[in-house]
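> sequence plus the predicted model coming up.
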Amino acid sequence: MTAKQNTSMKSLQTLIRQPLVGQGARVTQPEPTAMDMAIVDSVFNKLRVLFPVSAPRPEDEATHKGEWLKTLAAQGIASREQVQAGLNRARREQGDRQFWPTPRQFALWCQPTACDLGLPKLEAAFKEATRHYHHPDKHTWSHDVVRLAVRETGSWMFATGLEKDVLMTFERNYKVLCRRFSRGELTDVELPKALPETVTRPTEAAKAKSIIANLRANLGLKGANDGC
């Protein structure tokens, strides 16, 4: 290893110990290995060719690599195979794009898509869900992951929610379940809800009047229809 490479590695080791942007100093990061840093070096070299615009300047590269290492670790990207999948996806996604991707974007590229897993694309899964959410037990689903995403989204949401809100909730559930499926994890489990489970419902008119009357009485107030 050259003196320049050794200095760069020490710099990255110092950066990786720092907390992620926006997190407190108590957050600890795993110590990167020489292989981790070599992988990020290789990724940067390839991405410079694919996306030459806005690539990090050489003097800022150590800082950027430190954040990339932290972000990839936080997103569960921990193998050469995942990184290679990310590079392959970058080549497919490139098209006319010239701008350097964020580490979060690259981490998403490293994760398998529904098609990679043999699952329906999000659009097809959502269309199937909107057609059959009201009788899930009677429909033969294209894949069990779609059925589970429908269950987690809820028939009430499909029936009463705005389409954009339903799609956002379904997409979130579908992607979480796809990731679990890709890891071979049991998918037939309830997911943590993105929104509070409590729902505000309008109070019935009679009950509302009773509550108001009690409040007035407790506070010594009189209503317009009360006697003098």
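Structure's in. What do you need? Residues are numbered from 1 along each chain as shown.
> all contacts plus neighbour counts: C-alpha atoms, from now on.
Will do.
> what's next to the helix or strand hosting Val40, contact-wise?
Per DSSP states H and E, Val40 falls inside helix 34-50. Helix 34-50 is contacted by residues 9, 12, 55, 65, 68-69, 80, 83, 87, 90-91, 94, 98, 100 when judged by CA atoms under 8 Å, 6 or more residues apart in numbering.
> after that helix, next one along is what?
Next along from helix 34-50, by DSSP H and E: helix 61-74.
> quick one: buried residues of that next one?
Across helix 61-74, burial judged by 16 or more other CA atoms under 10 Å covers Glu61, Ala62, His64, Lys65, Gly66, Glu67, Trp68, Leu69, Lys70, Thr71, Leu72, Ala73.
> the structure to be compared is supplied as follows:
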Amino acid sequence: MRNLTSIIANRDGGALASMAGANPEPVSIVNENAEKLVDALFQNLKQVFPAAVSTVFRNPADEAAAKRQWIAAFAENGIRTREQLSAGMQHARASESAFWPSPGQFIAWCKQGVIKANGLPDLDELYRMVMKYSRDRGYHSSAEAYPWESPACFWMVTALYNQMRSQNLTEADLRKRCGTELKNMSRRIETGEAIPAPVVQIPKLHIPVTNEKGLDKIAEIRAKLGLKKRGAL
């Protein structure tokens, strides 16, 4: 399974189209290594979902067709690393369903697992973080002073809060934005980017005033001290 990354990454569009069934004539997987690796993945999944052996894949032709679809789905959705596949298998083992997952479901498991592995909240947790920040932010001097769980949470939650306020997002819209933020942040972490920590801004000790107000203030002080205005006789 470790070499699945290179096999998927090196597969050209024509081969993927054939494997996905775009060619009306029967085709086979040209790369024998790809076939063996997908066989291994399916064997692992069969141990988790044993009922599929006598139902979904009772006909060998159906299993062969399914394998072609899975390889194409991996390539189309960016499933290219060992960590992603391991995360997908971890979710599969924890699944309460006895039914064989679709390629889309397994891909979702892969992506969710990577998000967790990167120390990020899931979609529901991130949504609750935004709601909590919206409720409690007034108790803190600034967004940077808020007790964040991680730098990534600071950047995601504050961005989502600003979008929610400025665009008057509904709950459904905000949840969609949460999913987008998680994907973007996970991608940044996977590429090795260091997410900067929030830095509390030093409060301003004075408020600048205009020249006119400054002169008025000077005149007020001079009047209190009994001093004449400049130029007065």
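Sure thing, it's come through. Bear in mind the structure is a predicted one, so any value in this text is a computation, not a measurement.
> so after superposing, what's the score?
Superposed pair, TM-score by TM-score structural alignment, normalised by the length of the first structure: 0.59. Supporting alignment: 168 aligned residues with a CA RMSD of 3.5 Å.
> could you pull up the contacting residues of the counterpart of Leu160 of the second structure in the first structure?
When the first structure is aligned by TM-score structural alignment, the residue opposite Leu160 of the second structure is Thr153. If you count contacts by CA under 8 Å, 6+ apart, Thr153 of the first structure has them with Val166, Thr169, Phe170, Asn173.
> what helix or strand does the most centrally placed residue in the first structure sit in?
With distances taken as CA atoms, centre = their mean, the first structure has Arg172 as the residue nearest its mean C-alpha position (7.0 Å). Here Arg172 of the first structure sits within helix 163-182, counting by DSSP H and E.
> and that helix against the second structure, how far off on average?
Following superposition, helix 163-182 of the first structure is found to deviate from the second structure by 2.2 Å on average (mean CA distance after the TM-score superposition for the first structure).
> any buried residues in that helix, and which?
Those would be Val166, Leu167, Thr169, Phe170, Glu171, Asn173, Tyr174, Lys175, Leu177, Cys178, Arg179, Phe181, for helix 163-182 of the first structure by 16+ other CA under 10 Å.
> let me have those residues in TSV, adding distance to Leu47 of the first structure as columns.
Putting those into TSV (distance: CA to CA, whole Å) gives the following:
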residue	distance to Leu47 of the first structure
Val166	36
Leu167	32
Thr169	33
Phe170	32
Glu171	28
Asn173	31
Tyr174	29
Lys175	26
Leu177	29
Cys178	27
Arg179	25
Phe181	29
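> trace Arg177 of the second structure over to the first structure, please.
Aligned partner of Arg177 of the second structure by TM-score structural alignment: Thr169.
> for Ala38 of the first structure, see how far away that match is.
38 Å (CA to CA, to the nearest Å).
> same question for Leu167 of the first structure.
39 Å.
> same question, Thr7 of the first structure
For Thr7 of the first structure relative to Ala38 of the first structure (CA to CA), the value is 14 Å.
> again, but for Tyr174 of the first structure
Distance from Tyr174 of the first structure to Ala38 of the first structure, by CA to CA: 34 Å.
> so what does Gly86 of the first structure match up with in the second structure?
With TM-score structural alignment as the criterion, Gly86 of the first structure matches Gly88.
> number of residues surrounding the closest residue to that match other than its chain neighbours?
Spatially, and ignoring its direct neighbours in sequence, Gly88 of the second structure is nearest to Cys110 (3.9 Å; CA to CA, 6 or more residues apart in numbering). By other CA atoms under 10 Å, the residues close to Cys110 of the second structure number 24.
> now for the host helix or strand of Cys110 of the second structure, which elements pack on it?
Assigned by DSSP H and E, Cys110 of the second structure falls within helix 103-117. Contact analysis of helix 103-117 of the second structure by 3 or more CA pairs under 8 Å, 6 or more residues apart in numbering; DSSP states H and E lists helix 60-76, helix 82-94, helix 171-190 as its packing neighbours.
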